[in-house]
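>>> Let's see this in three dimensions:
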Amino acid sequence: MIDTPEEARGTLNGTVVRTVLPPAETPTAPKPSAPRENRLRALDGLRLVAALMVAGYHYGGRDGEVVQAWGTSPRHQFPTLHHLFAYGCLGVQVFFVISGFVICMSGWGRPLRSFFASRASRLLPAYWAAIIIVTAVFALPVVAYKTVSPSDALVNLTMLQQPLGVDRVLGVCWTLWAEVRFYALFALCIVLPGANRQRVILFCAGWTLAAAIAQGVNEPLLNMVLMPEYAPYFIGGVGLYLVHRDRRDAYAWGIVGVSWLIGQHYAVQRLWHAPNPEFFSNRSSYAIILVVTFGYVAVAAIALGWLRWANWRWLTVAGALTYPFYLVHEHLGWVAIKAYHRTLHLPSYATFLATIATMLLLAWLLNRFVENRLTPKLRTALAKPRP
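The predicted model follows:
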């Protein structure tokens, strides 16, 4: 969710040139070619699709603070589509599968310092900007939404607000906390000792078993570290990167299959409930499984090269906008919805599209004036060895 394919591509190039693999694994690391770039562009497009799914959920797939923006429940604004928007929350699971794939690609053959510098410089500039912008906008008298305290806003800059029990500035930051924990596990178990096929397979198998045990004993510390509910998606993405390296790898396919089986279970367990008119919508367990399957199949298609024809340059731009869009779309989207729908009196669907367009424009500004300027500087500062 938080990676750019360009970084992953550079890492993979470095891996092929510098890493000496055992003879049995050498055929699985071909030199990069144009099709590989195409697959990465398809991954950009998939990331944007997942982000738009989440935006649809936040704008039209649930009640909550967005009701204040619309003036009524989204059920009344979108009498037909609100049932579909309710499945948009599963875009997060799709993000996690993508993240597992890209982080494994990015960390393969990279030293720990470089991996940390890459992750921190990718995450933090746009995140800090989003925290500042949302806090400032919500502090305006004309905005009715409650802002967090100055102290809590400062803690949010650390990305540790979730475990510290601090009010969140960004509603989506809980997913970033899951990403950070995945990065830490992957860095300690794979990047630090050095990535290879056997180590990655053992990591996936060990994490799957440990997460199942953590779920069984219901120990808070284990649950926080091992994330049983989200681990299958990250692990599935890692397995799909192994498939990307060698489509005949039976162990890799086994990792993907087991991860999908467990992942659909957690998705259904969390999102399905018996039909009840008091709920916003009644999701079908079959549809939940179908959306989760879509995430795995889409990344698998990219890993296998089936989407190499998707080589449009605009996909790279779409991928660059996904992370800043994801950060700002929810809370600032409420403000935009109220302005377009209740002040300018635009129809519901026009308001929805105008809000998406506005958030994409803001994401472009963040990418151009924040990420493009600060990310390289921060990466260089963190990657430079110190005496």
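
>>> CA atoms for contacts and neighbours, from now on please.
OK.

>>> quick one, what contacts Tyr241?
For Tyr241, the set of contacting residues under the criterion of Cα atoms under 8 Å, 6 or more residues apart in numbering consists of Gly100, Phe101, Val102, Cys104, Met105, Ala303.

>>> Which helix or strand contains it?
Per DSSP states H and E: Tyr241 is located in helix 231-245.

>>> Alongside the first, I'd like the structure of this one:
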Amino acid sequence: MVKQSERLLNLDLLRLASALMVLLFHYGFRMRISGEGGGVGFPELAPMAVWGDVGLLIFFAISGYVITMSAEGRSAYAFAAGRIGRLWPTFMVCATITAIVLTFLPVPTLPAPTLGQWLAHVFIISRALGQPFLDGAYWTIAYEIIFYGWIFLLIAVGIFERYWRVIVTIWLALSVLNESLIHSGALEKLLITSYSGYFAFGLALFRLRMSFSWTGAGVLLAAACWAAATPFLTEPEFVATYGMDRSMTGLLLMGPVALVAVAIAALLPSLPIKPALAVTLGGLTYPLYLLHQNIGYAVFANFGTTQSRWLLLGAILTVITALSLAISKTVEPPARRAIIAASLRLQARLSRSPQKTA
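I've put the predicted structure just below:
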């Protein structure tokens, strides 16, 4: 059996590759059409970059796998503390950097950041407080948080590990029902019905990797089928946003390519790479994803020209990668340890309080 740590090294590398796909989509395709780069773009990259959003699908499937693994054998409290420690400090640092950059380097097509908007990001899902995201890429983080919330609740009531097959089957059925008949925006957000196939695929893949069953395999297949339908569900929004249709063949391949990539990374032995390097590359993925979009647009909009765009792209990638590496090494680890330690102290106090009352 392949060791869990070895499988995670592949997933770390795949996470970085996925982030680079999304970066390619934003810089190589979206920026020129939306005008967010001040008219600067990379039309040479567009035929490939237009498919870069497959990186998002890979991200969601990886999350399903990794979050299910992180929940294994843990209490709901420990799971929540671990997730908060992992996500929140880096998110706030990156949101703050983005707000500062957009204040001094405004993007003509984007509203200027406000103090209220920044404060709303303390809760990560700022839209719930009526404030737009400081960066358009944050919408995927909101879906991640919702997924974590459901896992937390399922662990808390003690049904996650035993009844995961039933739970995922119901989730997929509700997703199909909502996307085909109900069309509820609230239900779509609450249950992530457009992308549930990817989260469910990762979840089922981990469970089957730990203990195979034919019913679990059926759940995995159902998740894969629904995931394959996702590009067709979201394509109308793509057409409305960018004014172009993508090929049917490409849409057919997006889901299977994402799922196969995650399955290979999770199930095969690790690539011949030093573990420390793989962990480092995987660690910088999260801040890189949070920082790249609007900060890149701001730099291109204020300094980019047709002649300097490639040089500027290289400079942006270098600076953002270095900044992401610094954040992943100096911010996230100590902040995570501090949050987890504080949560343990709080848990200890809460466990002793009934005795004192008695």
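
>>> follow-up on the earlier one: which one of the contacts of Tyr241 of structure 1 is nearest to Glu371 of structure 1?
When the contacts of Tyr241 of structure 1 are compared for distance to Glu371 of structure 1, the smallest value, 19.0 Å, is given by Val102; criterion: Cα to Cα.

>>> What's the match for the closest one in structure 2?
For Val102 of structure 1, the equivalent position in structure 2 is taken to be Val66, counting by TM-score structural alignment.

>>> since we're on that match, how many residues are nearby?
Val66 of structure 2: 19 surrounding residues under other Cα atoms under 10 Å.

>>> Ok, Gly136 of structure 2 next?
11.

>>> same thing with the one 10 residues further on?
For Ile146 of structure 2, the number of neighbouring residues by other Cα under 10 Å comes to 17.

>>> Next up, the contacts around it.
Residues counted as contacts of Ile146 of structure 2 (Cα under 8 Å, 6+ apart) are Leu190, Leu191, Ile192.

>>> The last one contacts Ile145, correct?
No - with contacts defined as Cα atoms under 8 Å, Ile192 of structure 2 does not count as touching Ile145, sitting 10.7 Å away.

>>> With neighbour numbers in mind, choose between these two.
Neighbours were tallied for Ile192 of structure 2 and for Ile145 using other Cα under 10 Å; the higher tally belongs to Ile192 (19 against 16).

>>> Tell me the residue in structure 1 aligned with the more buried one.
Taking TM-score structural alignment as the alignment basis, one finds that Ile192 of structure 2 is matched in structure 1 by Met227.

>>> Sticking with the closest residue to its match other than its chain neighbours, tell me its helix or strand.
Leaving aside its chain neighbours, Met227 of structure 1 sits nearest to Ala211 (6.7 Å; criterion: Cα to Cα, 6 or more residues apart in numbering). Remark: Ala211 of structure 1 resides in helix 197-217, with elements defined by DSSP H and E.

>>> Could you look up the SS state of Pro106 of structure 2?
When classified by DSSP: H, G, I helix; E, B strand; the rest coil, Pro106 of structure 2 comes out as coil.

>>> How many residues are close by it?
Close neighbours of Pro106 of structure 2, defined as other Cα under 10 Å, add up to 21.

>>> didn't it look like it was pressed against Ala112?
Yes - checked against Cα under 8 Å, the pair Pro106 of structure 2 and Ala112 is within contact range at 6.6 Å.

>>> mind listing what Gly41 of structure 2 touches?
Taking Cα under 8 Å, 6+ apart as the definition of contact, the neighbours of Gly41 of structure 2 are Tyr27, Gly28, Phe29, Met31, Arg32, Arg309.

>>> again with His82 of structure 1
Gly60, Gly61, Arg62, Pro74, Arg75, Ser281.

>>> if we go to 6 Å?
Counting by Cα atoms under 6 Å, 6 or more residues apart in numbering, His82 of structure 1 touches Gly60, Gly61, Arg75.

>>> Could you do Leu105 of structure 2 as well?
Contact partners of Leu105 of structure 2, counting by Cα under 6 Å, 6+ apart, are Ala298.

>>> how far away is it from Ile159 of structure 2?
In this structure, Leu105 of structure 2 and Ile159 of structure 2 are 49 Å apart, going by Cα to Cα, to the nearest Å.

>>> on that earlier part again, what's the mean deviation for the helix holding Tyr241 of structure 1 versus structure 2?
The superposed helix 231-245 of structure 1 is, by mean Cα distance after the TM-score superposition for structure 1, a mean 1.0 Å from where its aligned residues fall in structure 2.

>>> which two in the contacts of Gly41 of structure 2 are spaced the farthest apart?
When the contacts of Gly41 of structure 2 are compared pair by pair using Cα to Cα, the two farthest from each other are Phe29 and Arg309, 14.0 Å apart.
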